[in-house]
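**Student:** any chance you can model this:
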Amino acid sequence: MASRHVFSALMPVWLYAAWFIALTATLGALFIGEVLGQTPCVLCWYQRIAMFPLAWILGVACLTNDLRIVRYALPLALAGGAIALWHSLLYAGIVKEAIVPCQQSGPSCTDSAMLTVADLPIPYLSLISFVAIAILLVIFHFHNKSPKVTT
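**Tutor:** Next up, the predicted model:
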């Protein structure tokens, strides 16, 4: 019974944590692109298309205490995660296909400039972010259901 009260007290924390991750990833992507001048590849752009709206809608959900956020945020997180997984597999060389955006005129996804925090490449950081957001949203969803009262 006590653990149920702990989860109830932490309800907003799950959503705020997901928002913090999305906001950090969005600001990080903007910093890498705009301040450091690193041109994002096509797969990075697709991941941005999923992550940037997450920062906004998760923030609005935190401010308005929207309990239905999972319905529209989880599909974005899963879509972005799928693209990030594909990008990570290409980066790791597990999938033997040329990365389309990494041509002579575009950015190289195997360049050392792809390494960021703790020497993790950008595709891995993106994958970790999307997976963490999805997990936090699922936790938020399942712990948000109120127990049924029987009379």
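**Student:** going forward, measure contacts and count neighbours with C-alpha atoms only.
**Tutor:** Fine.
**Student:** which residues touch the residue positioned nearest the centre of the chain?
**Tutor:** Centroid-nearest residue in the chain, with CA atoms, centre = their mean: Phe130, separated by 2.7 Å. Contacts for Phe130 (CA atoms under 8 Å, 6 or more residues apart in numbering) come out as Met51, Ala77, Leu78, Gly80, Gly81, Ala84.
**Student:** from the chain's centroid, how far away is whichever strand or helix holds it?
**Tutor:** Secondary structure assignment for Phe130, by DSSP states H and E: helix 122-144. From the chain centre to the centre of helix 122-144 is a distance of 6 Å (CA atoms, centre = their mean, to the nearest Å).
**Student:** I have a second one here; can you model it like the first so I can compare?
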Amino acid sequence: MDKKIENLLLTAFAAALIAMLGSLYFSEVKQYEPCVLCWYQRIIMYPMAVILGIAAVKKDASIAIYTLVLSGIGILTSLYHYSLQKVDFLYNTAPSCGRVPCTGEYINWLGFITIPFLALTAFIVIFISSILLLKTTRENKK
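**Tutor:** You can find the predicted model right below:
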């Protein structure tokens, strides 16, 4: 098996695992209650941590098409959530999305790093890793 494929699988798995553990830290240790959009992002991320972990152990790059789609959906969800927090027009017109407002910012490091931004970063890392996995496996078949 190509070492590049193993590294890409481990990179994607690490991003998903760190995102999952980070979200659990914020909710279970820091006691930050997730909003509805945070739950949607978790619903996408948590299964990816499991399937990417299995794929990394089995060195199975065929998982890339599934993680590409899931991370793409996650990117859109996180980008929308982050926009609700940081774009004035969206912030002021954001609909109520449950007990915890989706515009709330439990953290705001350096003025732009919020929890949805962290999720967005993880989804992007997984998305790029998935594209590179697909590209590398196609090149190896030639």
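**Student:** got the buried residues for the helix holding Phe130 of the first structure?
**Tutor:** 122-141, 143 (16 or more other CA atoms under 10 Å).
**Student:** before we move on, the earlier item: could I get the contacts of Phe130 of the first structure as a markdown table with secondary structure?
**Tutor:** Output for those, formatted as a markdown table (DSSP: H, G, I helix; E, B strand; the rest coil):
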| residue | secondary structure |
| --- | --- |
| Met51 | helix |
| Ala77 | helix |
| Leu78 | helix |
| Gly80 | helix |
| Gly81 | helix |
| Ala84 | helix |
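**Student:** re the thing from before, how far apart are the helix holding Phe130 of the first structure and its match in the second structure?
**Tutor:** Helix 122-144 of the first structure: mean distance to aligned residues in the second structure after superposition is 0.9 Å, counting by mean CA distance after the TM-score superposition for the first structure.
**Student:** quick one: that helix aligns where in the second structure?
**Tutor:** In the comparison with the second structure, helix 122-144 of the first structure aligns to the range 115-137 (TM-score structural alignment).
**Student:** contacting residues around Glu105 of the second structure?
**Tutor:** Glu105 of the second structure neighbours (CA under 8 Å, 6+ apart): Gln85, Thr114, Ile115.
**Student:** and what of Leu79 of the second structure?
**Tutor:** Pro116, Phe117, Leu120.
**Student:** likewise for Lys4 of the second structure?
**Tutor:** Shown in contact with Lys4 of the second structure (CA under 8 Å, 6+ apart): Thr136.
**Student:** translate it into the numbering of the first structure.
**Tutor:** By TM-score structural alignment, Lys4 of the second structure lines up with Leu10.
**Student:** what about that match, distance to Ala92 of the first structure?
**Tutor:** 37 Å (CA to CA, to the nearest Å).
**Student:** near Met89 of the second structure, how many other residues are there?
**Tutor:** Careful, residue 89 of the second structure is Phe and not Met. 11 (other CA atoms under 10 Å).
**Student:** how far away is it from Phe112 of the second structure?
**Tutor:** Separation of Phe89 of the second structure from Phe112 of the second structure (CA to CA): 17 Å.
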